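S.K.: Predicted model, plus sequence, below.
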Amino acid sequence: MNIAIDGPAGAGKSSIAKIVAKKLSFIYLDTGAMYRTTAYYFLKNGLNPSDKELVESKCDDINIEIKYEDGAQQVYLNGENVSTEIRNEEVGNNASVVAAYGKVREKLVSLQQSIAKSNDVIMDGRDIGTVVLPDAELKIYLTASSKERASRRFKELTEKGVACDFDKIEQDIIARDEQDMNREISPLKQADDAVLVDSSYMTIDEVVNRILELTEERR
């Protein structure tokens, strides 16, 4: 069985998907981590992620592996574990940039579909239900207001001791929404057969339980 969760940045897709995967004993596949890893490759090597021609010419130099170690997903770039490095704001913002390029998407979507064919998978991203897993048994479009998403991100960074500005975080989230929804290839949108879940006023447990109920209905 495949479950697709789409939605904008900061909606809680990864956190929710990880919990649901654990409860269902499914594999959780964080597709956003793959795009972050691609962006990180260029930033790490001093190359401009906004240069489409350059990015597409270097795609074959990037080898991304998803491994599960002690029950947690680890992301490897050319043999190096970069699970922590890909989580900063600069990498996240540039992930949306490289995700708009055809060759990048082609390479990563192929990898994602291959994993889903032979496993019970819950996958989250921007175009899972519309492009990557169009035949998924359950599709969720998880969203929340930009203010709520910024509040969650602000809290997360503050708890880690990272100095940050709430207004700047919200501006970045709105900019990423704009970029993701208006890109030429596989824009972020709710699949026609996806169930809308607005988590603005829901707890994590409430969202998880809602998805578990829907999963039971589709089995």
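M.R.: Sure thing, it's come through.
S.K.: rest of the way, CA atoms for contacts and neighbours
M.R.: Fine.
S.K.: For the chain, just list every one of the helices.
M.R.: Assigned by DSSP state H, the chain shows helices spanning 13-24, 31-44, 52-58, 89-98, 102-117, 146-159, 166-182, 204-218.
S.K.: dropping in the other structure now:
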Amino acid sequence: MNPANVPVLTIDGPSGSGKGTISRLVAEQLGWRLLDSGALYRAVGYAAGAAGLDLSDEEAITRCAQTTRIQFRAAADGGETHVFVNGHDATDELRTETAGAAASAIASVPSVRHALVAMQLGFRKAPGLVADGRDMGTVIFPDAPFKVFLTASSAERAKRRYKQLKEKGLSVTLATLQREIEARDARDASRAVAPLKPAEDAVLIDTTGIGIGDVVAKVLAVVQR
């Protein structure tokens, strides 16, 4: 099938809005492929950190984006997809706030974004694709027939992240997480390249105080209608 004819559902939104969980569940329901674009940027940020690169060195970070090997492997038990960076299973490291901050920093570099575009477009294969990110509906798949933008209050998103990180045994504070989330929101929304914003034709869904099952149903309704 011509990739242009493969249906795409984009699910964009800020950190902690539930994109990852909702995208995975919706992709399972539809039987479609899944693209976690944020993991690509986190992977490059992780690789850059492992190599001791300065995140402000755009030339070095771009080379890193061009050469880093990123692989997604489904878990044998059907759980969380594992992300391998240059052969190393970096799944847990990529979910930390440090990795998130690094991803946000390098995502503002045009040459880094350009280096990862082809990789993201390559996920568009039959029978369909659920693309999770921040600019999936506005930049990467502007022709997608189905677009959703998830959001939630910063306090709600901080609570969700706090719970996730505590379950992984990490030491964090709720107040610090909320400050980091709000700072990242401001950085992502104000960057010159692909700023975080809903596509004009996206359906906005506020997930504050809504259960996962209800959000999944709302997103599926966008496709099924």
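M.R.: Ah, there it is. Given the structure is predicted, the values throughout are model-derived calculations rather than measurements.
S.K.: TM value for the aligned chains?
M.R.: The TM-score (TM-score structural alignment, normalised by the length of structure 1) is 0.93; 217 aligned residues with a C-alpha RMSD of 1.5 Å.
S.K.: and the helices of structure 1, which is most packed in?
M.R.: Comparing the helices of structure 1 by mean neighbour count (mean count of other C-alpha atoms under 10 Å), helix 31-44 comes out on top with a mean of 23.
S.K.: with structure 2 superposed, average distance for it?
M.R.: Superposing on structure 2 places helix 31-44 of structure 1 at an average distance of 0.5 Å from its equivalents, by mean C-alpha distance after the TM-score superposition for structure 1.
S.K.: which residues in structure 2 does that helix align to?
M.R.: Mapped onto structure 2 using TM-score structural alignment, helix 31-44 of structure 1 covers residues 37-50.
S.K.: So which residue is smack in the middle of structure 2?
M.R.: Nearest to the geometric centre of structure 2 sits residue 38, at 3.0 Å (C-alpha atoms, centre = their mean).
S.K.: what's the spacing between it and residue 211 of structure 2?
M.R.: Noted for residue 38 of structure 2: a distance of 23 Å to residue 211 of structure 2, by C-alpha to C-alpha, to the nearest Å.
S.K.: ok, back up a step: the residue nearest to the centre of structure 2 reaches residue 132, doesn't it?
M.R.: Yes. At 7.4 Å, residue 38 of structure 2 counts as touching residue 132 under the criterion of C-alpha atoms under 8 Å.
S.K.: For residue 197 of structure 2, which non-adjacent residue is spatially closest?
M.R.: Of all residues not flanking residue 197 of structure 2 in the chain, residue 189 sits nearest, at 6.7 Å (C-alpha to C-alpha, 6 or more residues apart in numbering).
S.K.: now for that neighbour: what does it line up with in structure 1?
M.R.: Correspondence of residue 189 of structure 2 to structure 1, assessed by TM-score structural alignment: residue 181.
S.K.: From residue 203 of structure 1, how far off is that match?
M.R.: With the distance defined as C-alpha to C-alpha, residue 181 of structure 1 ends up 26 Å from residue 203 of structure 1.
S.K.: Please apply the same query to residue 142 of structure 1.
M.R.: Taken as C-alpha to C-alpha, the span from residue 142 of structure 1 to residue 203 of structure 1 is 13 Å.
S.K.: Also residue 216 of structure 1?
M.R.: 20 Å.
S.K.: cool, and residue 131 of structure 1?
M.R.: Remark: distance between residue 131 of structure 1 and residue 203 of structure 1 (C-alpha to C-alpha) = 29 Å.
S.K.: who's more crowded, those two?
M.R.: Comparing residue 131 of structure 1 with residue 203 by other C-alpha atoms under 10 Å, the one with more neighbours is residue 131, at 14 against 10.
S.K.: just to revisit the earlier point, between the helices of structure 1, which one is closest to residue 64 of structure 1.
M.R.: Among the helices of structure 1, helix 31-44 comes nearest to residue 64 of structure 1, with 7.0 Å by C-alpha to C-alpha.
S.K.: and the angle from the closest one to helix 13-24?
M.R.: 130 degrees (axes from the mean of the first three to the mean of the last three C-alpha atoms, to 10 degrees).
S.K.: packing partners for helix 31-44 of structure 1?
M.R.: strand 72-77, helix 89-98, helix 102-117, strand 121-125 (3 or more C-alpha pairs under 8 Å, 6 or more residues apart in numbering; DSSP states H and E).
S.K.: right, and those - which one's nearest residue 198 of structure 1?
M.R.: Between residue 198 of structure 1 and these, the shortest gap by C-alpha to C-alpha is with strand 121-125, which sits at 15.5 Å.
S.K.: average distance between the closest one and structure 2?
M.R.: Counting by mean C-alpha distance after the TM-score superposition for structure 1, strand 121-125 of structure 1 comes out at 0.6 Å.
S.K.: Work out the gap between that strand and the centre of the chain.
M.R.: Distance, stretch centre to chain centre, for strand 121-125 of structure 1: 8 Å (C-alpha atoms, centre = their mean, to the nearest Å).
S.K.: what's that strand in contact with?
M.R.: In this structure, residues lying in contact with strand 121-125 of structure 1 by C-alpha atoms under 8 Å, 6 or more residues apart in numbering are 1-7, 13-14, 17, 21, 26-32.
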